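[1] Let me see the structure of the following:
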Amino acid sequence: MFLKKPMGPRAVTLPDGRKLTRGDLPAPDISRWVASRKALVVEAVVYGLLTKSEAAEVWNLSEAELDEWVSAHTMHGAKGLRTTALQKYRQPKGECA
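    Just a heads-up that it's a prediction; the model follows:
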């Protein structure tokens, strides 16, 4: 039996001490994206477990959508990835809530 060995690291250690592995990531056929799943994908990309192009290909995302997730996670954490918080967290910089 032959198992395909993935390119790149198998696990990364996040700044808070957690380990993130490829097994922790959402299934490739996911259809419902919640903030916690988005956060896992963003952390995998930011900390080098996956490349942006790999993530976009696996979950059928556009590079622009993935960039929006990364910037929202960087600015507001996992709460910024909630779809119900679009107005609160994703306003243009000059406007107040």
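[2] Please make it C-alpha for all contacts and neighbour counts, starting now.
    Noted.
[3] Ignoring the adjacent residues along the chain, who's closest to the most centrally placed residue in the chain?
    Central residue of the chain (Cα atoms, centre = their mean): V42, 2.1 Å from the mean position. Distances taken as Cα to Cα, 6 or more residues apart in numbering place V70 nearest to V42, at 5.7 Å, with adjacent residues excluded.
[4] residue boundaries of the helices in the chain?
    35-46, 52-58, 63-76, 86-89 (DSSP state H).
[5] Name the stretch among those helices that sits most buried.
    Compared across the helices of the chain, helix 35-46 shows the largest average neighbour count, a mean of 20 (mean count of other Cα atoms under 10 Å).
[6] Measure how it sits relative to helix 63-76, angle-wise.
    Relative orientation of helix 35-46 and helix 63-76, computed by axes from the mean of the first three to the mean of the last three Cα atoms, to 10 degrees: 100 degrees.
[7] list the helices and strands helix 35-46 packs on?
    Packing contacts for helix 35-46, counted by 3 or more Cα pairs under 8 Å, 6 or more residues apart in numbering; DSSP states H and E, involve helix 52-58, helix 63-76.
[8] For the comparison step, fold the sequence that follows:
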Amino acid sequence: MNVVPFERNQRVTSADRVIGPLGELIGREDLPAPDSQWTPRRKAEVVAAVNGGLMTADEVMSLYNLSVEEFASWQRAVERFGLAGLRQTRIQHYRDLQERSQRFGWAA
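    Coordinates of the predicted model:
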């Protein structure tokens, strides 16, 4: 994968590239293969592709055989906790943190 350095204030104007989870520009060719083993970074790349308009959620769910719930959980994890939220070992911790924050009214 070719990594193109990206500056924070730079705008991506073409629809064929989006900002990846580590700040690099990624295109469809950089996304994981459908038979890849999922890692936090690969999940975050797929979420970035949808959030950036590179692919639709329907395309991603069909290509990677994901349920709506699974993909939505990835999006929530990235939005709330970043790449670390997608680590399998931390999911329960972040879920508990989110439940506590809702119960006591503070932001997580």
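[9] Quick check: TM-score for this pair?
    Remark: TM-score between the superposed chains equals 0.78 [TM-score structural alignment, normalised by the length of the first structure]; 86 aligned residues with a Cα RMSD of 2.0 Å.
[10] how about the residue nearest to the centre of the first structure, what's its partner in the second structure?
    Counting by TM-score structural alignment, V42 of the first structure lines up with V47 in the second structure.
[11] Who are the contact partners of its match?
    Counting by Cα atoms under 8 Å, 6 or more residues apart in numbering, V47 of the second structure makes contact with 71, 74-75, 78.
[12] again, only this time at 10 Å
    Neighbouring residues of V47 of the second structure by Cα atoms under 10 Å, 6 or more residues apart in numbering: 20-21, 41, 53-57, 60, 71-72, 74-76, 78-79.
[13] Give the single residue among these positioned nearest to R100 of the second structure.
    R76 (16.1 Å; Cα to Cα).
[14] What distance do you get for the equivalent of that closest one over in the first structure to A78 of the first structure?
    For R76 of the second structure, the aligned position in the first structure is occupied by S71, per TM-score structural alignment. Taking Cα to Cα, to the nearest Å as the measure, S71 of the first structure falls 11 Å from A78 of the first structure.
[15] got it, and A64 of the first structure?
    18 Å.
[16] Show the contacting residues for L14 of the first structure.
    Applying Cα under 10 Å, 6+ apart, the residues contacting L14 of the first structure are 20, 43-44, 46-47.
[17] Pipe these into TSV and attach distance to Q87 of the first structure per row.
    Converted to TSV, the contacts of L14 of the first structure look like this (distance: Cα to Cα, whole Å):
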residue	distance to Q87 of the first structure
L20	30
E43	23
A44	26
V46	25
Y47	28
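[18] Which pair of those residues spans the longest distance?
    L20 and V46 (11.6 Å).
[19] Residues that sit against both of those two, list them.
    What both L20 of the first structure and V46 touch, as defined by Cα under 10 Å, 6+ apart, is the set 14, 40.
[20] hmm, back to that, could the helices of the first structure go into JSON lines alongside distance to R10 of the first structure?
    Formatted as JSON lines, the helices of the first structure follow (distance: least, Cα to Cα, whole Å):
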{"stretch": "helix 35-46", "distance to R10 of the first structure": "11"}
{"stretch": "helix 52-58", "distance to R10 of the first structure": "14"}
{"stretch": "helix 63-76", "distance to R10 of the first structure": "21"}
{"stretch": "helix 86-89", "distance to R10 of the first structure": "33"}
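[21] Right, I'll call it a day here.
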